[in-house]
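# got a sequence here, can you model it:
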Amino acid sequence: MKPTTRGTLAAVVTGVAVAVGAAATPAAATGTIPIPVPLDGLEKSLNMEVPKLGMEMPLIIPGAPEGPRYTEGRLLPDRTLPQVPINGGLPGVGLRAPLPHVLGEGFDHVGIDAPASGLRTLTPGLALVAPLTRPDPKHYGLPNTQMPAAGVLAPALQTVVGGDLGAGPGL
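The predicted model follows:
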């Protein structure tokens, strides 16, 4: 193969790889998958303007749970059933609807834009206390008894939601 042919083939392969990477990057970078809602057929069949609608669905990414924490003086670990972190997001929506000059001249549409927002959660966990303590040298190496206990570690939810409502010219 000639060097010019080899260079051309390398440029084409590089261009295809960049195009495929650019198409896959926005969904992977933001953690959302855009979902367009096609309403063009409805607009043509009814012969009127219809709203423009688009949505974003988040990707759910489970994390690794923290391992058990061994505490001195206890037979069972501190968190018997650890909490699992899950990162994802809340769905987003974008809607632009025609508004036939209800608010006066220059206001042709009303729009709602609520982008997908990040969401961090922790699943519930469980903490148990055994009815026996660790071996006690004062009792010849035998464990003491104690009241068993169980506790539920509360789930956590953390997010910041935002949106925009507006009216303006054009659709």
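# CA only for contacts and neighbour counts going forward, please
Fine.
# show me the helices in the protein, by range?
3-30, 40-46 (DSSP state H).
# for the most centrally placed residue in the chain, give me its contacts.
The residue lying closest to the centre of the chain (Cα atoms, centre = their mean) is Gly88, at 1.5 Å. Residues near Gly88 by Cα atoms under 8 Å, 6 or more residues apart in numbering: 31, 58-61, 118-120.
# tell me how far it lies from Ala130.
Separation of Gly88 from Ala130 (Cα to Cα, to the nearest Å): 36 Å.
# look up how far Pro115 lies from the residue lying farthest from the centre of the chain.
The outermost residue of the chain relative to its centre, with distances by Cα atoms, centre = their mean, is Tyr140 at 54.7 Å. The spacing between Tyr140 and Pro115, counted by Cα to Cα, is 65 Å.
# one more: Ala28?
Noted for Ala28: a distance of 16 Å to Pro115, by Cα to Cα.
# those two: which has the busier surroundings?
Taking other Cα atoms under 10 Å, Ala28 and Pro115 do not tie; Pro115 has more neighbours (17 against 11).
# what's the neighbour count on the closest residue to the more buried one other than its chain neighbours?
Residue nearest to Pro115 in three dimensions, not counting chain neighbours: Gly92, with 4.4 Å by Cα to Cα, 6 or more residues apart in numbering. Taking other Cα under 10 Å as the neighbour definition, Gly92 ends up with a count of 22.
# this one next, for a side-by-side:
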Amino acid sequence: MKSTTRGTLAAVMTGVAAAVGAAAATPAAAVPIPVPLGGAERALGMELPRAGGELPLPVPGSPEGPRFVTGRLVPDRTLPQLPLSGGLPGGNLDAPLPQVLGDDFEHLGVSAPAADLRTLTPGLSVDTPLTSPNPNNLGLPDAKLPQLAVLTPLLQTVPAANLGLGG
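Below you'll find the predicted structure:
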């Protein structure tokens, strides 16, 4: 393996290790991902757009356990909902725009920061077709209609984006 290939591989592994370390240090935070275009700028002799992204890592939470309800044989929320927190990916782009008069560049920037995301998985609540023991019926349970409920999933986020023009 050539030394340049080894150096490139080492740089990539260092970047991945830094991203994983940053993600482990700040749970539910976005890990910045720059797009390196410096070499292409020097090779072409012109200013290129600057691009980057943010990749949030989802973090599972602890589920709310079953709740015991009086009058029911099976606890409520038999299959609990699992909360997940994380975010939507973000991105940044800053592109140079040539002016008609003069040598200066104006920049057009688009920024969509990573947005927080909160979710809950679907859950299940079941009840048996029998009631609790009835003392008036010699301790035998009474019959009733069975109940089944699907707890709906939840998805909450507020995405945003900015567009700007500057010098």
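# any idea what the TM-score comes out to?
Laid over one another, the chains give 0.77 as their TM-score (TM-score structural alignment, normalised by the length of structure 2), with 147 aligned residues with a Cα RMSD of 2.5 Å.
# that older thread, can I get the helices of structure 1 in a markdown table including distance to Pro135 of structure 1?
Shown next, in a markdown table, are the helices of structure 1 (distance: least, Cα to Cα, whole Å):
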| stretch | distance to Pro135 of structure 1 |
| --- | --- |
| helix 3-30 | 53 |
| helix 40-46 | 75 |
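# between those helices, which one is closest to Ala154 of structure 1.
helix 3-30 (28.4 Å; Cα to Cα).
# which strands or helices does the closest one pack on?
The criterion is 3 or more Cα pairs under 8 Å, 6 or more residues apart in numbering; DSSP states H and E, and there are no helices or strands that helix 3-30 of structure 1 contacts.
# tell me the buried residues in it?
By neighbour count with 16 or more other Cα atoms under 10 Å, helix 3-30 of structure 1 contains the buried residues Ala27.
# how far does that helix sit from its chain's centre?
28 Å (Cα atoms, centre = their mean, to the nearest Å).
# what does Val93 of structure 1 correspond to in structure 2?
Using TM-score structural alignment, the partner of Val93 of structure 1 in structure 2 is Gly91.
# distance check, that match against Ala30 of structure 2.
Gly91 of structure 2 is 11 Å from Ala30 of structure 2, by Cα to Cα.
# what span of structure 1 is stretch 3-14 of structure 2 aligned with?
Going by TM-score structural alignment: stretch 3-14 of structure 2 matches no residues.
# same question, stretch 61-79 of structure 2
Using TM-score structural alignment, stretch 61-79 of structure 2 pairs with 63-81 in structure 1.
# same question for stretch 132-147 of structure 2.
Per TM-score structural alignment, the counterpart of stretch 132-147 of structure 2 in structure 1 is residues 134-149.
# can you pull the buried residues of that stretch?
So stretch 134-149 of structure 1, judged by 16+ other Cα under 10 Å, has buried residues Arg134.
# just stretch 152-159 of structure 1 next, same as before
So for stretch 152-159 of structure 1, counting by 16+ other Cα under 10 Å, buried means Leu153.
# now swap in stretch 101-108 of structure 2 and tell me
For stretch 101-108 of structure 2, by 16+ other Cα under 10 Å, it's 107-108.
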